[in-house]
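> sequence unknown, structure follows:
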């Protein structure tokens, strides 16, 4: 079981804060630092100092970290054209020495699109665009050097692309697809994903969705075991109940609600719950850290949770 750190900087975080978290995660032995790709805060607060672009952030971290892997949960396909996104990710892969992973989804938060003038098509079209983007991005990366790439689709057409630059990781950086959709999401994961991630789901929903993903893979002749399965869950760990309560208060949540819907409680409680997700096939957990100023939280989990997995 690998633990990764997952942040939500649209809620209010500077690049320097994210760098501090990424370096703390690296020093603590976590497998990766991931961040969301959003341009507007959600819920209470005003999001100050304001959003930071996901791939600009990861480019900076690529040069200011040494070995931790870097990625997105999830880049919105509505935000970027697939050709330029393939270039960006390949460049950051080179900048990091081959440590980048691309999580990509349809995009879902309509308010941020309205706030920054980004078109927000209906859900069916967003899935269609995502499918084309996946074909283009992976196609560009996997085109042999010296050959060109063409794509004629409903939404995107590429003609005679040199398919450059090539990423350091070959044949390409890992691709993550995730979500709760029962039909198209598993099908896209089976075709394109190295990892399927299910965010903020309980044990029963995890079991059902992982089974759908495995079935979709088997239906196209892919070995289900060739895909990594993972969960993303909010973290709230404490050595004492008072410490758990303090950390829950800091993010505006209740300990018992977090115990039910996330990873909350003592290190022993969290180890036990991670084990229950592992029983359904999860081999990675993305720990959603919402208080980015509390680096002791990461140190505690590294020392007393990760060591037991």
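Looks like it arrived, so ask away. All values reported here derive from a predicted model rather than from experimental measurement.
> For the rest of this, base every contact and every neighbour count on C-alpha atoms.
OK.
> how many other residues sit next to residue 142?
By other Cα atoms under 10 Å, the residues close to residue 142 number 16.
> What of residue 190?
With other Cα under 10 Å as criterion, residue 190 counts 28.
> element containing it?
helix 184-192 (DSSP states H and E).
> Which elements pack onto that helix?
helix 123-142, strand 175-178, helix 203-219 (3 or more Cα pairs under 8 Å, 6 or more residues apart in numbering; DSSP states H and E).
> now those in TSV, with distance to residue 90?
Putting those into TSV (distance: least, Cα to Cα, whole Å) gives the following:
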stretch	distance to residue 90
helix 123-142	8
strand 175-178	12
helix 203-219	27
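> hang on, the earlier thing: could you check the angle helix 123-142 makes with the helix holding residue 190?
Inter-element angle recorded for helix 184-192 and helix 123-142: 10 degrees (by axes from the mean of the first three to the mean of the last three Cα atoms, to 10 degrees).
> And here is the other one:
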């Protein structure tokens, strides 16, 4: 199938059609161990990143995600900083809509599992999980680039978003499945008991989210050091941002000369004191987030290890 023919498909319609059927399924959920075994089987298949007909290259684009566990962690500042780099197209929050896609994807996996076990009520052709992954990725790209898609798709070197609603291991595993070569910037609070200077958040709930996300981000970073970066609100500096820009994202020839402070003092306003935090001429010619199949498989295994550790900790004595 030609690339033009592939692009003519409508991933959104595919997703909506599937969701109508799959959200009606009331089958019992697999246990965490069965989920892990299913994922291990998938990653042991051919470990290919370029899919067959109907699929896509899941690592063709350079995806960058700025994630935070709750608000007021400096994630909007990080968004503004990295969006100032020519060729970076990063969008703001989208109310965690990919959580619905994660639910859809889990139902696809459950359906496939029931088929493989020969459950007659689920008889039919096996659902292609890789095609669903390609559809979710394309839909995400459409949301980020919006009405300027046809123009920006040719100029964007790095694409992504910032979101405060994906600070969970389940969502990180889902994002890795859909965007296996993505880079992550974890925006968090070192001081998880700091007072909240805005009425937009429930203080107790937000402090709990800070603490949970901080612990998770540090554990993930320890296992996936080459593809993740930690940005603590209390330690933000030009040097820190430049290390991420140069060492993790591969941008050369330019550097940050100032740190913007969007949403400062408990507000929701951009920092007007800095016209541009960037200086120099950015060279993105060497920017490539592509990983080898072995690296992708190793990262998936590391996230599975974290889930096992969580399950072991949560298991009753």
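On my side now, so go ahead. Being a predicted model, the structure only gives us computed values, none of them experimental.
> Got a TM-score for the pair?
After superposition, the two chains reach a TM-score (TM-score structural alignment, normalised by the length of structure 1) of 0.31; 137 aligned residues with a Cα RMSD of 5.2 Å.
> still on that earlier bit, in the helix holding residue 190 of structure 1, what counts as buried?
185, 186, 187, 188, 189, 190, 191, 192 (16 or more other Cα atoms under 10 Å).
> contact partners of that helix?
Residues from elsewhere that reach helix 184-192 of structure 1, judged by Cα atoms under 8 Å, 6 or more residues apart in numbering: 127, 131, 134, 175-179, 195-196, 212-214, 216-217, 220, 222.
> 6 Å instead, please
By Cα atoms under 6 Å, 6 or more residues apart in numbering, the residues outside helix 184-192 of structure 1 that reach it are 177, 213, 216, 217.
> Redo those residues as a markdown table? Include neighbour count and distance to residue 75 of structure 1.
A markdown table is the format used below for the contacts of helix 184-192 of structure 1 (neighbours: other Cα atoms under 10 Å; distance: Cα to Cα, whole Å):
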| residue | neighbour count | distance to residue 75 of structure 1 |
| --- | --- | --- |
| 177 | 25 | 10 |
| 213 | 24 | 20 |
| 216 | 22 | 23 |
| 217 | 22 | 23 |
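> Of those, just say which sits nearest to residue 242 of structure 1.
Comparing the contacts of helix 184-192 of structure 1 against residue 242 of structure 1 with Cα to Cα places residue 177 closest, at 37.0 Å.
> Could you name the specific helix or strand carrying the closest residue to the closest one other than its chain neighbours?
Of all residues not flanking residue 177 of structure 1 in the chain, residue 196 sits nearest, at 5.2 Å (Cα to Cα, 6 or more residues apart in numbering). Element membership for residue 196 of structure 1 (DSSP H and E) is strand 195-199.
> which helices and strands sit right next to that strand?
Helices and strands touching strand 195-199 of structure 1, as assessed by 3 or more Cα pairs under 6 Å, 6 or more residues apart in numbering; DSSP states H and E, comprise strand 175-178, strand 228-237.
> can you give me the angle it makes with helix 203-219?
Using the same axes, to 10 degrees: strand 195-199 of structure 1 against helix 203-219 is 160 degrees.
> Tell me where the stretch 151-300 of structure 2 has helices.
Ranges of helices within the stretch 151-300 of structure 2 are 169-178, 203-223, 238-243, 293-314, based on DSSP state H, counting those that start in this stretch.
> for these, which one sits closest to residue 33 of structure 2?
Nearest to residue 33 of structure 2 among the helices of the stretch 151-300 of structure 2 is helix 293-314; the distance by Cα to Cα comes to 8.2 Å.
> what comes up buried for that closest one?
293, 296, 297, 299, 300, 301, 302, 303, 304, 306, 307.
> any idea of the angle it forms with helix 169-178?
Helix 293-314 of structure 2 runs at 170 degrees relative to helix 169-178, counting by the same axes, to 10 degrees.
> Kindly calculate the angle that helix 293-314 of structure 2 makes with helix 203-223.
Using the same axes, to 10 degrees, helix 293-314 of structure 2 lies at 130 degrees relative to helix 203-223.
> Helix 293-314 of structure 2 packs against which elements?
Secondary elements touching helix 293-314 of structure 2 (3+ Cα pairs under 6 Å, 6+ apart): none.
> Show me where the stretch 1-150 of structure 2 has its strands.
For the stretch 1-150 of structure 2, the strands defined by DSSP state E, counting those that start in this stretch cover 62-68, 88-91.
> quick check: angle from the first one to helix 203-223?
Here the directions of strand 62-68 of structure 2 and helix 203-223 differ by 140 degrees (the same axes, to 10 degrees).
> in the helix or strand hosting residue 268 of structure 1, what's buried?
For residue 268 of structure 1, the host element (DSSP H and E) is helix 267-278. By neighbour count with 16+ other Cα under 10 Å, helix 267-278 of structure 1 contains the buried residues 267, 270, 271, 272, 273, 274, 275, 277, 278.
> got these as CSV, with distance to residue 255 of structure 1 columns?
Below are these laid out as CSV (distance: Cα to Cα, whole Å):
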residue, distance to residue 255 of structure 1
267, 14
270, 13
271, 17
272, 17
273, 15
274, 17
275, 20
277, 20
278, 23
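> ok, of those, which one's closest to residue 111 of structure 1?
Ranked by distance to residue 111 of structure 1 (Cα to Cα), the buried residues of helix 267-278 of structure 1 are led by residue 277 at 32.5 Å.
> count of neighbours near the closest residue in space to that closest one that isn't next to it in sequence?
In space, and not counting its chain neighbours, residue 277 of structure 1 is closest to residue 203: 6.6 Å by Cα to Cα, 6+ apart. The local packing of residue 203 of structure 1 (other Cα under 10 Å) involves 14 other residues.
> From residue 209 of structure 1, how far off is residue 203 of structure 1?
Look at residue 203 of structure 1 and residue 209 of structure 1: by Cα to Cα, to the nearest Å, they are 10 Å apart.
> before we move on, back to that, include distance to residue 91 of structure 1 when you put the helices and strands packed on strand 195-199 of structure 1 into TSV, please.
Formatted as TSV, these follow (distance: least, Cα to Cα, whole Å):
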stretch	distance to residue 91 of structure 1
strand 175-178	16
strand 228-237	25
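> And these: which comes nearest residue 152 of structure 1?
Nearest of those to residue 152 of structure 1, taken as Cα to Cα: strand 175-178 at 22.1 Å.
> Contacts made by that closest one with the rest, please.
102, 103, 104, 189, 193, 194, 195, 196, 197, 198.
> Swap in 10 Å and give it another go.
71-75, 100-106, 134, 137-138, 185-186, 188-190, 192-199, 213, 227-231 (Cα atoms under 10 Å, 6 or more residues apart in numbering).
> Just the buried subset of those residues, please.
The neighbour count (16+ other Cα under 10 Å) marks 71-75, 100-106, 134, 137-138, 185-186, 188-190, 192-199, 213, 227-231 as buried among these.
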